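A.B. asks: using only what follows, build the 3D model:
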Amino acid sequence: MNLLIYSLKITPRLNYIFDFILIELLGISYSFTNDLDTFVNSSSIKIQYSPNYTSIPNSLFLKADKLLFESDIKTQNIEVLSWRETKAFFKTDDQSFIPYDIFAAGFYLLSRYEEYLPFEHDKYGRFGADQSLAYKHNFIKQPVVDIWAEYLKVELLKYYPKLKFKERKFHFISTIDIDNAYAYLHKGIFRSISSSAKLLLSFKWNELIEKIRVHQGKSVDPYDSYQFLEKIHSKYNVPAIYFFLTAKYAKYDKNISPDSKQFNQLVKFISKDYEIGIHPSYASNRNVNNVKSEKEKLEKLSQKEITKSRQHFLMLKFPETYRNLIKSGIEEDYSMGYVSVTGFRAGTCIPFHFFDLEANETKNLKITPFALMDVGLKDYNRLDAEEATKEIEKIIENVKKVQGLFVSLWHNESLGNKRKWENWKYTYEKMMKYTKM
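C.D. replies: Here you go, the predicted model:
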């Protein structure tokens, strides 16, 4: 059954968010018209999306905020309201069948509108969670756009009980970033001697002894968690994606040499059974050509086309980062999330397309958001392994409520034998189990 939407003006922003909420989330086909006579005479299910109410029989009204009819970028006047079990914004009026403009609010979050506005960046130049509307108003841990879509479904069924919707199912993807493939092994003579000297001069005897034992073959390298991951993913039948940093050594890019035999072997071992993607280096933010060369390096090693990526350090700058990825041949990005908090940076747990606000158009880049990160749980929120398990389960429950996609971000480092990460591999397995419950 087709839904007919009346709007005075049909814009790229309007098309983008109606496609996501109605087609992607709810599975409803729809069409727009800006001809009032066509709308009035139609026998379809009808919604009037307009700034001003017009009395039209057999139709619903939703007061439209101005946001979707604009093409510029400016500070928006936002008042957050509580409704049912969540929060929303862009309040409507008493004649509207829901009390907020779900489409304008959804667009604001998905497009990352606030990240185009002036903000106080962190030491790496990133937009921090504490700058976001969702964090400030305490709804960041909910996939609110998906929740709003469920509420819209409930309201539509009140008026049109025969309306059919898409049936969604909960899914889980584990993603692993390989920033530093090994703690001690395969670093080359200079890096190995240099790091040993630093451990010696800083009196880190335990680490120095550990390093010696690893080089003697008496202990496993503490970052070598690949057999564990292979076993655990197979045991729980979990799809996983590994993101490889293939850049040359630099201050913030410290993997083993991508030209080494050991790195080559690792890429082939993992890509044999799992999807892989590029982990664009920190340095690539200053030189966009690096993304393409790093991608080509991984393609050469794996003998596979690389179309997925996640930014190292989650370095996202709108719209430049995504434009550069598109130019480099990337089709899917997994950087949409925060280091410091668990939750939903774009207000959804469902993949969506990048809308370039400056160009005012939808781009051919799919964004898959992640909900939590190992480093965020431990280092930023200072949770121990057991506390982290409880936080992870809360996030999973929020995704299950909307039958969404739960994506986690871990590193090989946190799932190895490093004392700092003791017991966290058990947290990882508990997460696997919980997604199957």
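
A.B. asks: C-alpha only now, for contacts and for neighbours.
C.D. replies: Noted.

A.B. asks: list the contacts for Asn58?
C.D. replies: Contacts for Asn58 (Cα atoms under 8 Å, 6 or more residues apart in numbering) come out as Ile45, Lys46.

A.B. asks: could you rerun that using 7 Å?
C.D. replies: With Cα atoms under 7 Å, 6 or more residues apart in numbering as the criterion, no residue contacts Asn58.

A.B. asks: what about it, which helix or strand?
C.D. replies: For Asn58, there is no host helix or strand (DSSP states H and E).

A.B. asks: could you measure Asp19 against Thr38, distance?
C.D. replies: Relative to Thr38, Asp19 is positioned 21 Å away (Cα to Cα, to the nearest Å).

A.B. asks: what about the two, which has more around it?
C.D. replies: Shown here are Asp19 and Thr38; by other Cα atoms under 10 Å, Asp19 has more neighbours (18 against 12).

A.B. asks: regarding that one, what is its secondary structure?
C.D. replies: Reduced to three states with DSSP: H, G, I helix; E, B strand; the rest coil, the structure at Asp19 is helix.

A.B. asks: any idea how far Lys253 is from Tyr282?
C.D. replies: Actually, residue 253 is Asp rather than Lys. Distance, Asp253 to Tyr282, by Cα to Cα: 6 Å.

A.B. asks: actually Lys317, sorry about that
C.D. replies: Note on Lys317: its distance to Tyr282, by Cα to Cα, is 12 Å.

A.B. asks: out of those two, which sits in the busier spot?
C.D. replies: Set Lys317 next to Tyr282 and count neighbours by other Cα under 10 Å: Tyr282 wins out with 21 against 15.

A.B. asks: correct me if wrong: that one contacts His312.
C.D. replies: Yes. Applying Cα atoms under 7 Å, one finds Tyr282 in contact with His312, separated by 5.8 Å.

A.B. asks: this one next, for a side-by-side:
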Amino acid sequence: MLLVYTHKITPRVKYAFKHILTRILGIPVTFTTTIEDFIAHDSLKMSYTKQPLSHEVFIRSHDILFEHGLSDIDIHVQDWENTKCFFSNGEKSAIPFDIFSAAFYLLSRYEEYLPHVKDEYGRFTAVESLAYKHDFLHQPVIDVWAYKFKKVLETQFPDYEFPKKSYAIKPIIDVPSPYNFKLKGLMRNFGGTIKDLFGFKFKRLYYRYIVLFGIKKDSYDTFKYIINKQKQSNFKFLFFFLIGDYSTYDKGISANKKQFVTLIKQVADYCKVGIKASYFALEDIDILKKEKQRMEAILNTSLTASRQSFSKLNLPQSYRNLIELEILEDYTMGYVNHTGFRAGTCTPFFFYDLDYEIQTPLKITSYHLLDFSLLKHQSLLDKKKALNEIISEIKAVNGEFVPVFHNYTFSDVDRWVGYKELFNNILNSVNEN
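C.D. replies: A predicted model of the protein is given here:
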């Protein structure tokens, strides 16, 4: 148990320290404002305030963890050995930056509450982020900082047995539509036929009908392949099925189709299944509630995990809606067009509500790579290089790699050629040094 002396114990202090010390390093932490209790403690301890008490491990505190709401914070990102950090804290401190305040800024998504330019879907983009602007998006900086701090503790407390953690993976399979042509009904296929004809897409038209007549398998139907991969892996895959109503943005299969329901049940026998909330469910809690109940009826169990369509988040309302409906895990946090660490970490964390100043029960698992983000690399070799780089960053801090692939990614046709091999590389990365 590590005891932290600080002049004021706030929800922000607890939140930041528990993420770095407990979730990343596995060290239990508690807090005190009483000097006598701090002196009497005979195990790990440190002070987090403006001035050191004596010769203890001391980190000079920044004001952000003792404030309420949002303020105009002046941030200067600086180099720190093999990484970058901000909130520098002077010479007396055991490390040159207040990593707890910096971690809070990134984890709370403080910058996403500030004025910024959104994309056409209303999303916060990577290029607007501090991490992108200062070239540390590629690194799970909070985890890197945590291990730097661990070295300080190991030096100060050489007899303490520090817990060990190992690299893990959590593959996500996103299913906006389980089939390309099957189960889409007469009108949608008729409309698709007209579109193919006028677009001179004769190859697609031919393929559409040999699939509809049962001569060839639908290219999106890769579920048998994925389940076989799940059987060979020690890590549970997590599927997100879209079962919302057909709309401008969501063009999946109706949840009334028995074949679709059967598919979801079959996948749930082997993998964990969550809901891919539709585009309009993001804004309307009643639609989200309907979709949740629909999925629970299919799975015959309570729903625990969600992912939003188009990886869109409206903070804090999106997360408040999930909490109200008792969906306690979310996998939306990430960037569609960039690999990297949107929240600066490869360790799951809890949503901190900046308006109410509380840590909520909603666990956020940010994803670090979406299959689409690799399309900008022309060759398979370049894709592998980009994939291996992010895996190396996560392995360096014994983190959890969360990649998002779609069911159609495994079709191995057109732009998805080679993606099966990339997925295999992810699964094999657990056994490689």
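
A.B. asks: need the overlap of contacts for Lys317 and Tyr282 of structure 1.
C.D. replies: Taking Cα under 7 Å, 6+ apart as the criterion, Lys317 of structure 1 and Tyr282 do not both touch any residue.

A.B. asks: quick one, helices of the stretch 251-400 of structure 1?
C.D. replies: Taking DSSP state H, counting those that start in this stretch, the helices of the stretch 251-400 of structure 1 run over residues 261-271, 289-302, 320-327, 374-375, 385-401.

A.B. asks: and of those helices, who's closest to Gly277 of structure 1?
C.D. replies: helix 289-302 (8.2 Å; Cα to Cα).

A.B. asks: what comes up buried for that closest one?
C.D. replies: Buried residues in helix 289-302 of structure 1, counted by 16 or more other Cα atoms under 10 Å: Asn290, Val291, Lys292, Ser293, Glu294, Lys295, Glu296, Lys297, Leu298, Glu299, Leu301, Ser302.

A.B. asks: that one maps to which residues in structure 2?
C.D. replies: On the basis of TM-score structural alignment, helix 289-302 of structure 1 is assigned to residues 286-299 in structure 2.

A.B. asks: joint contacts of Tyr282 and His312 of structure 1?
C.D. replies: Residues touching both Tyr282 of structure 1 and His312 (Cα under 7 Å, 6+ apart): none.

A.B. asks: quick one: Lys231 of structure 1 from Ala181 of structure 1, how far?
C.D. replies: 18 Å.

A.B. asks: er, His312 of structure 1 actually
C.D. replies: To Ala181 of structure 1, His312 of structure 1 is 14 Å away according to Cα to Cα.

A.B. asks: same deal with Ile350 of structure 1?
C.D. replies: Ile350 of structure 1 is 30 Å from Ala181 of structure 1, where distance means Cα to Cα.

A.B. asks: of the two, who's got more company?
C.D. replies: Between Ile350 of structure 1 and Ala181, Ala181 has the larger neighbour count (other Cα under 10 Å), namely 28 against 23.

A.B. asks: grab the nearest non-local neighbour of the more buried one.
C.D. replies: Asn255 (6.1 Å; Cα to Cα, 6 or more residues apart in numbering).

A.B. asks: matching the one you found against structure 2, which residue comes up?
C.D. replies: In structure 2, the residue paired with Asn255 of structure 1 is Gly252, using TM-score structural alignment.

A.B. asks: report the central residue of structure 2.
C.D. replies: Nearest to the geometric centre of structure 2 sits Ser366, at 0.9 Å (Cα atoms, centre = their mean).

A.B. asks: ok, His7 of structure 2 touching Thr33?
C.D. replies: Yes. Look at His7 of structure 2 against Thr33 with Cα under 7 Å: they come within range, at 5.6 Å.

A.B. asks: what number of residues are in the vicinity of the nearest residue to Lys211 of structure 1 once chain neighbours are set aside?
C.D. replies: Leaving aside its sequence neighbours, Lys211 of structure 1 sits nearest to Tyr184 (Cα to Cα, 6+ apart; 6.1 Å). Counted by other Cα under 10 Å, the residues lying close to Tyr184 of structure 1 total 24.

A.B. asks: how about Ile390 of structure 2?
C.D. replies: 19.

A.B. asks: what does it correspond to in structure 1?
C.D. replies: Counting by TM-score structural alignment, Ile390 of structure 2 lines up with Ile395 in structure 1.

A.B. asks: and Val267 of structure 2, by the same measure?
C.D. replies: Using TM-score structural alignment, Val267 of structure 2 lines up with Ile270 in structure 1.

A.B. asks: any idea how far Phe244 of structure 1 is from its match?
C.D. replies: Look at Ile270 of structure 1 and Phe244 of structure 1: by Cα to Cα, they are 10 Å apart.

A.B. asks: which one's more surrounded, the two?
C.D. replies: Shown here are Ile270 of structure 1 and Phe244; by other Cα under 10 Å, Phe244 has more neighbours (28 against 18).

A.B. asks: buried residues, stretch 308-317 of structure 1. List them.
C.D. replies: By neighbour count on 16+ other Cα under 10 Å, the buried set for stretch 308-317 of structure 1 is Lys308, Ser309, Arg310, Gln311, His312, Phe313, Leu314, Met315, Leu316.

A.B. asks: now do the SS call for Ser47 of structure 2.
C.D. replies: Look at Ser47 of structure 2: counting by three-state DSSP, its state is strand.

A.B. asks: count the neighbours of it for me.
C.D. replies: Neighbours of Ser47 of structure 2 using other Cα under 10 Å come to 27.

A.B. asks: can you give me the neighbour number for the alignment partner in structure 1 of His116 of structure 2?
C.D. replies: Under the alignment (TM-score structural alignment), His116 of structure 2 pairs with Phe119 in structure 1. By other Cα under 10 Å, the residues close to Phe119 of structure 1 number 13.

A.B. asks: Phe119 of structure 1 should be in a strand, yeah?
C.D. replies: No. Phe119 of structure 1: not assigned to a strand; according to three-state DSSP it is coil.

A.B. asks: please enumerate the helices of the stretch 51-200 of structure 1.
C.D. replies: For the stretch 51-200 of structure 1, applying DSSP H, counting those that start in this stretch gives helices covering 102-110, 133-136, 144-159, 189-201.

A.B. asks: right, so those: which one is the most enclosed?
C.D. replies: Most buried of those, by mean neighbour count (mean count of other Cα atoms under 10 Å): helix 102-110, with a mean of 23.
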